[in-house]
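J.: Please find the sequence and the predicted model below.
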Amino acid sequence: MNARLSRFVIALVTSLATVSALAGEVQVAVAANFTAPTQVIAADFEKDTGNKVVASFGATGQFYAQIKNGAPFEVFLAADDTTPAKLESEGQIVAGSRFTYAIGALALWSATDGYVDPNGDVLKRNEFKHIAIANPKTAPYGLAATQVLDKLGLTQAVASKIVAGQNISQAQQFVATGNAELGFVALSQIYKNGKVTQGSAWLVPESLHDPIRQDAVILSKGSANPAAQAFIEYLKGPKAAEVIKSFGYKLDTH
């Protein structure tokens, strides 16, 4: 090996060692509706920065309780804006880190083609045996579902038919497995690149529920972790934005 090649190899090894030393890991709590986008974004983030995302998925309200009880999460991607704001008021986040990373959409979905009509009239016909929603006390998409039923005057009519999942993923599973003929899910769970990927769905008009503004924060436990800040910055970037939009979310333009 000549001297020039030797110096190149040493420089390359040193550079790789430096990147390895700088690469970190960040513990992220993620609202269940954002599971699929997170998996894509986390893989891109690791490839582009060397940092690794260790993600846990669940209901926003359950994560709030875990964070308050000392869970080791460093970043929180919630399904609403009120829970992160509450954590901020309680001094549980890095000041200035809260922002809206996505605005979600609600869909009424069936795993059966043609079961849900484009206008959601299947709800008013009320011929189904079970309808799945996420627990409205812990899952913002479940709360939005109850608001839709209220606005349509159907709360009492369908009350005995509701099966509630712990989070939006479980609600979607109830429908996917046939335990409920239809259910309210996050559009992102059934949508990719401009179309519903399975079954039939009604995209619920935004006027029927409060806006589903999803905020992210760096939690206090992540204040000294550069990988936490790096992930939040990556989430704000153009590559992540394209992924987020591909799953049917809107971006905050304010």
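T.: Right, received. Where do you want to start?

J.: alpha carbons only for contacts and neighbour counts from here, please
T.: OK.

J.: For residue 158, which non-adjacent residue is closest in space?
T.: Take residue 158 and drop its neighbours on the chain: the residue closest to it by Cα to Cα, 6 or more residues apart in numbering is residue 126, 7.4 Å away.

J.: Would you mind measuring from the residue nearest the centre of the chain to residue 149?
T.: The centre of the chain sits closest to residue 34, judged by Cα atoms, centre = their mean, with a distance of 1.9 Å. To residue 149, residue 34 is 23 Å away according to Cα to Cα, to the nearest Å.

J.: thinking again about what came up before, how about the residue nearest to the centre of the chain, nearest residue that isn't a chain neighbour?
T.: residue 188 (7.3 Å).

J.: Run a quick neighbour tally on that neighbour.
T.: Using other Cα atoms under 10 Å, residue 188 is surrounded by 23 other residues.

J.: Who are the contact partners of it?
T.: 33-34, 36, 104-105, 247-249 (Cα atoms under 8 Å, 6 or more residues apart in numbering).

J.: hold the first one in mind and look at this next one:
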Amino acid sequence: MLKIFSSLCLRTVSGLLLVLGLTLSAVALAESQVDNSVPLTIAVAANFSAPMKLLASEFEQQTGRLVRLSIASSGKLFAQIQHGAPFDVFLSADQDKPQRLVEQGLAVSGSQFTYAVGELALWSSQQHIDPEQTLRQGNFRKLAIANPKLAPYGLAAEQALVSLDLTEASKSKIIFGESIGQAFQFVASGSAELGFVARAQVIAAGSSDSLSKGSVWFLPNNLYAPIRQDAVLLVRAKTDSGAGQFLEFLQSEYAKNTIQNFGYGSISVDAKGSQ
């Protein structure tokens, strides 16, 4: 009788454990499932807007998940994330801000990696001029750069001016854009004769007849610190498998080729962020 009772108890316990295991598995699956009706919200540094639009479109076609982009300076996006903005993924124009978000518990540790290495260009919407010599000789009224406190490309522009020993000579002629996108628009509209912009912006502008008519100097990399741009998964999306899927897609051969076609440098081993 005791053996029968023990056997029944064991079968009952085993059954309960099985039910509990299935329940926990179902909960975990539900938490990681993707609701394709809810867009994936990605905060994107302004310099990366053109390639990101292509990548987002391709990702939507491959997965069926809608993507919503919020494009601004890295500093502005960083501040918005700190104040609770509902972003799932952050594509910064530097490594520092994603790392700080990880340290502050706002981004997932181990998810940070370098997706692009940016390059700086001095651009003018005027044809048949030499931007480098125009800058060195001071033959311009206004020079547009992104706010170095908000935009890594603005910081790189300041570093380039220091390297060229032109900081004081150009100081009174500088106009600041909130982002590298606004700095580009200052030049495109004629508000500034010259502007430090991203190489990728100049390449993207080449597809537009109204903007491709200009002159450009691609600065040597030794004039400024490497612009290593990192992506990171934000904590609010850590159970959203779609966000993780996008970060994997961003590291695919298709994405890497697209990014390089827009003029970003190749990602060497020592340029990678935390993996």
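T.: On my side now, so go ahead. Computed from a prediction, not measured in an experiment: that's the story for all the values here.

J.: quick one: TM-score?
T.: After superposition, the two chains reach a TM-score (TM-score structural alignment, normalised by the length of structure 1) of 0.87; 234 aligned residues with a Cα RMSD of 2.0 Å.

J.: Aligned to the residue nearest to residue 158 of structure 1, what sits in structure 2?
T.: Counting by TM-score structural alignment, residue 126 of structure 1 lines up with residue 138 in structure 2.

J.: Could you do residue 27 of structure 1 as well?
T.: In structure 2, residue 27 of structure 1 lands on residue 41 (TM-score structural alignment).

J.: Need the counterpart of residue 259 of structure 2 in structure 1.
T.: With TM-score structural alignment as the criterion, residue 259 of structure 2 matches residue 244.

J.: so stretch 5-16 of structure 2 corresponds to what in structure 1?
T.: By TM-score structural alignment, stretch 5-16 of structure 2 lines up with nothing in structure 1.

J.: can you pull out the helices in structure 2?
T.: 2-32, 49-63, 74-82, 96-103, 131-137, 152-163, 167-170, 180-188, 199-205, 209-212, 241-250, 253-261 (DSSP state H).

J.: just the ones you listed: most buried one?
T.: helix 180-188 (a mean of 24; mean count of other Cα atoms under 10 Å).

J.: Which secondary structure elements does it sit against?
T.: strand 120-124, strand 143-146, strand 174-177, strand 194-198 (3 or more Cα pairs under 8 Å, 6 or more residues apart in numbering; DSSP states H and E).

J.: Let me have the ones you listed in TSV, extended by mean neighbour count.
T.: Below are these laid out as TSV (neighbours: other Cα atoms under 10 Å):
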stretch	mean neighbour count
strand 120-124	26
strand 143-146	29
strand 174-177	18
strand 194-198	30
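
J.: how about these in TSV, adding distance to residue 109 of structure 2?
T.: TSV is the format used below for those (distance: least, Cα to Cα, whole Å):
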stretch	distance to residue 109 of structure 2
strand 120-124	30
strand 143-146	30
strand 174-177	32
strand 194-198	29
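
J.: Of all these, which one is nearest residue 105 of structure 2?
T.: strand 143-146 (28.4 Å; Cα to Cα).

J.: what's the mean deviation for the closest one versus structure 1?
T.: With mean Cα distance after the TM-score superposition for structure 1, strand 143-146 of structure 2 departs from structure 1 by a mean of 0.3 Å once superposed.

J.: Who are the packing partners of that strand?
T.: For strand 143-146 of structure 2, where contacts count as 3+ Cα pairs under 8 Å, 6+ apart, the packed elements are helix 152-163, strand 174-177, helix 180-188, strand 194-198.

J.: Name all residues that make contact with the closest residue to residue 132 of structure 1 other than its chain neighbours.
T.: The shortest distance from residue 132 of structure 1 to any non-neighbouring residue, by Cα to Cα, 6+ apart, is to residue 183 (4.2 Å). Going by Cα under 8 Å, 6+ apart, residue 183 of structure 1 touches 108-110, 131-133, 171-172, 175.

J.: Recalculate using a threshold of 10 Å.
T.: 107-111, 116, 123, 130-134, 145, 162-164, 168, 171-176, 201 (Cα atoms under 10 Å, 6 or more residues apart in numbering).

J.: now do residue 231 of structure 1
T.: Counting by Cα under 10 Å, 6+ apart, residue 231 of structure 1 has contacts 25-26, 28, 41-42, 45-46, 49, 51-53, 75, 218, 237.

J.: what residue of structure 2 matches up with it?
T.: With TM-score structural alignment as the criterion, residue 231 of structure 1 matches residue 246.

J.: so how far is residue 148 of structure 2 from that match?
T.: 29 Å.

J.: Next: residue 13 of structure 2.
T.: From residue 13 of structure 2 to residue 148 of structure 2 the distance is 64 Å (Cα to Cα).

J.: Check residue 95 of structure 2 too.
T.: For residue 95 of structure 2 relative to residue 148 of structure 2 (Cα to Cα), the value is 15 Å.

J.: So which of these two has more stuff around it?
T.: The residue with more neighbours, out of residue 95 of structure 2 and residue 148, is residue 95; 23 against 20, by other Cα under 10 Å.

J.: What is the aligned counterpart of that one in structure 1?
T.: Match for residue 95 of structure 2 (TM-score structural alignment): residue 81.

J.: Apart from its chain neighbours, what residue comes closest to that match?
T.: Using Cα to Cα, 6+ apart, the nearest residue to residue 81 of structure 1 is residue 215, at 5.0 Å.

J.: you'd agree residue 153 of structure 2 is up against residue 201?
T.: No: contact criterion Cα atoms under 10 Å: residue 153 of structure 2 and residue 201 do not qualify, at 11.8 Å.

J.: what residues are shared contacts of the two?
T.: 46-47, 120-121, 180.

J.: Max pairwise distance over the residues you listed: which two?
T.: Most distant of these, by Cα to Cα, are 46 and 121, 15.0 Å apart.

J.: number of nearby residues for the corresponding residue of structure 2 for residue 215 of structure 1?
T.: Matched across to structure 2, residue 215 of structure 1 falls on residue 230, judged by TM-score structural alignment. Applying other Cα under 10 Å, we find 26 other residues in the vicinity of residue 230 of structure 2.
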